[in-house]
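> below is the sequence, then the predicted model.
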Amino acid sequence: MSGTIQGTTGAGGSAAAAGGKAKTGLAGDFNTFLTLLTTQLQNQDPTKAMDTNEMTNQLVSFAGVEQQIAMNANLTRLIGLQQGAQLTAAAPLIGERVEVESDRLSLQDGSATLRLPTAGPVQQAVIRVLDSAGRILREDTVKLGSAAQDWRWDGRTKAGQRLPDGAYGFAVAGLDAQGAAQTVAATVVGTATAARRPSGGDVQLQLGAVSVGFDAMRGIANP
């Protein structure tokens, strides 16, 4: 079983740095505010003294902003820890068959799989595999049954040409008993090959050339 688990400096690191800069900037602004306040008190007209309520409100506002920045920094750290935990949780998935929501079909080792739902109002599914320009590479019509079923593509076009492994678009159209168009959902089944946390992004699970968010997982697929 081969695969990779990678983590890079992500949103947590960059946001934490930003939070630190913001906190430092706030401290500088606060000191400036106190300097201005002291100067104003020293030079104010005794007959027009500063409103103590206004001064208190300004101090409270600065304290509230400081607390908010500290809270944001703590939330950023929590998000970073959660994403790290997701990477750890993804480790046992590498090399396993998983079911995900995606608009791309992963052709791996000359095979790709879609999982179709049970029959209901939709009796048939018309499956089209598309290239990057939206041209139809392969089209099949599948009759839906009493249980979910897998449709497997052998990586060949309708003319029999074998295509290289990679990510391919697909579209699934449902038909009812009268042949009228209906909406039907299908999920992608593939082998998890890597999990990564790109810089400034969320954890991504890779199925060959297809990359999906970790939250797109819908289950561990049967062999």
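That came in fine, so what should we check first? Note that this is a predicted model, so its numbers are computed, not measured. Residues are numbered from 1 along each chain as shown.
> from now on I want contacts and neighbour counts done on CA atoms only, so please keep to that.
Fine.
> can you tell me the centre-most residue of the protein?
G213 (3.8 Å; CA atoms, centre = their mean).
> thinking that one is in contact with L207, fair?
No: using CA atoms under 8 Å, G213 makes no contact with L207, being 11.1 Å away.
> how long is stretch 214-221 end to end?
Counting by CA to CA, to the nearest Å, you get 15 Å between the two ends of stretch 214-221.
> buried set for that stretch?
Within stretch 214-221, the residues that qualify as buried are 214, 217, counting by 16 or more other CA atoms under 10 Å.
> now what about it, what contacts it?
86, 96-102, 189, 202-205 (CA atoms under 8 Å, 6 or more residues apart in numbering).
> biggest strand in this structure by residues?
strand 166-175 (DSSP state E).
> which ones are touching the residue nearest to the centre of the chain?
G213 neighbours (CA under 8 Å, 6+ apart): 202-205.
> so which other helices or strands are in contact with the top helix by length along the chain?
In the chain, assigned by DSSP state H, the helix with the most residues is helix 52-90. On a contact count with 3 or more CA pairs under 8 Å, 6 or more residues apart in numbering; DSSP states H and E, helix 52-90 meets strand 4-7, helix 11-43, strand 194-197.
> just checking, R128 touches I136?
Yes: the pair formed by R128 and I136 meets the contact definition of CA under 8 Å, at 6.3 Å.
> now the terminal residues of stretch 138-153, how far apart.
Start-to-end, stretch 138-153 (CA to CA) is 9 Å.
> what of stretch 104-122?
22 Å.
> one more to weigh against that first structure:
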Amino acid sequence: MTTSVSSDLYSSLGLTAQASTTTKKNDTLDQADFLKLMTTQLQHQDPLKPMDNSQMVAQMAQLSTVQGISDLNTTVESFQTAMANDQILKGAGLVGHEVLVPSTKLALETEGGASGTVAAPSGGQVTVDITDANGVKVKSVNVTADAAGEVSFDWDGTDADGKRMPAGSYSITASHTDTSGATTSLSTYVQAAVESVTVGTDGLYLNLKGLGSAPLDYVLRVS
């Protein structure tokens, strides 16, 4: 039994099925059309008021402009195709690796823990609160920031009582308390494994294990 694949499947994935025969309708004049119009104009001009040299030069300049725009469009289309192919290759090369991306979620597996990073504005104390799907805080991870810069944090996957938490997605928030006691909210970045890539109409997306998808340009680090 054979199964036919509808072109709607390609559309739903943001892709375009390749047709065996492509028919393109020209809605603009090309160089041949322009020359034909000029020849016809010369044949039907008023003998008592022939086209002067300035008019001829102006129309020839227009012809050159039309041809230049056509060549430029072809070059841009080729460049866009090359860029798209290069992006796909880069995305495919990330499969199986871990990437650092901005996220307010942590993915916990049945074994092991989860990790992430924040950017401390100065020395002080960084606190990362972890909450479950019901919004209940299960644990706070405290890390000392010696100075301004990147501060990594690790969660071993247990709650405040040392009990192993079930696998799943957990929300995280981070704050920084400086030496004067002032508190600042921080953005969070997490490590996630790349399972696959998806080509969308607006670019390439990485499918991250336990976190969903993220645009390729969200990646800050690959490990």
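All right, it came through fine. Given the structure is predicted, the values throughout are model-derived calculations rather than measurements.
> fetch the TM-score of the aligned pair.
Remark: TM-score between the superposed chains equals 0.67 [TM-score structural alignment, normalised by the length of the first structure]; 198 aligned residues with a CA RMSD of 4.0 Å.
> ok, back up a step: as a markdown table, the helices and strands packed on helix 52-90 of the first structure with distance to K143 of the first structure and mean neighbour count would be great.
Formatted as a markdown table, those follow (distance: least, CA to CA, whole Å; neighbours: other CA atoms under 10 Å):
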| stretch | distance to K143 of the first structure | mean neighbour count |
| --- | --- | --- |
| strand 4-7 | 38 | 15 |
| helix 11-43 | 45 | 14 |
| strand 194-197 | 34 | 24 |
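> can you tell me what L81 of the first structure aligns to in the second structure?
Under the alignment (TM-score structural alignment), L81 of the first structure pairs with N85 in the second structure.
> what's the spacing between that match and D8 of the second structure?
Applying CA to CA to N85 of the second structure and D8 of the second structure gives a distance of 23 Å.
> excluding its backbone neighbours, what's nearest S185 of the second structure?
What sits nearest to S185 of the second structure in space, not counting adjacent residues and going by CA to CA, 6 or more residues apart in numbering, is S175, at 4.3 Å.
> residues in contact with stretch 19-33 of the first structure?
62, 66, 69-70, 72-73.
> whoops, I mixed them up, stretch 180-192 of the first structure
3, 93-102, 104-106, 108, 112-117, 121-122, 125, 172-176, 205-208, 221.
> do that again at 6 Å, thanks
Defining contact as CA atoms under 6 Å, 6 or more residues apart in numbering, one finds that stretch 180-192 of the first structure is touched by 94-101, 113-116, 174-175, 206-207.
> now, the most widely separated pair of the residues you listed?
For the contacts of stretch 180-192 of the first structure, the farthest-apart pair by CA to CA is I94 and L175; their separation is 36.0 Å.
> hang on, K139 of the second structure packs against A160?
Yes: taking contacts as CA atoms under 6 Å, K139 of the second structure lies within contact range of A160: 5.1 Å.
> out of those two, which sits in the busier spot?
Higher neighbour count among K139 of the second structure and A160: K139, with 19 against 11, using other CA atoms under 10 Å.
> and the gap between the more buried one and T74 of the second structure?
57 Å.
> and K105 of the second structure, by the same measure?
44 Å.
> more neighbours: the two, which one.
K105 (21 against 10).
> name the nearest residue to that one, ignoring sequence neighbours.
Per CA to CA, 6+ apart, closest to K105 of the second structure is S171, 4.5 Å.
> what is the burial count for the corresponding residue of the second structure for Q58 of the first structure?
For Q58 of the first structure, the aligned position in the second structure is Q62, judged by TM-score structural alignment. Using other CA under 10 Å, Q62 of the second structure has 13 other residues around it.
> tell me how many other residues surround the match of L81 of the first structure.
10.
> that one and G91 of the second structure, how far apart?
For N85 of the second structure relative to G91 of the second structure (CA to CA), the value is 10 Å.
> now swap in L206 of the second structure and tell me
7 Å.
> of these two, who's got more company?
L206 (25 against 19).
> S213 is in contact with the more buried one, correct?
Yes: at 5.3 Å, L206 of the second structure and S213 qualify as touching, with contact defined as CA under 6 Å.
> quick one: which of the contacts of stretch 180-192 of the first structure is most hemmed in?
Neighbour max across the contacts of stretch 180-192 of the first structure (other CA under 10 Å) = L207, 29 neighbours.
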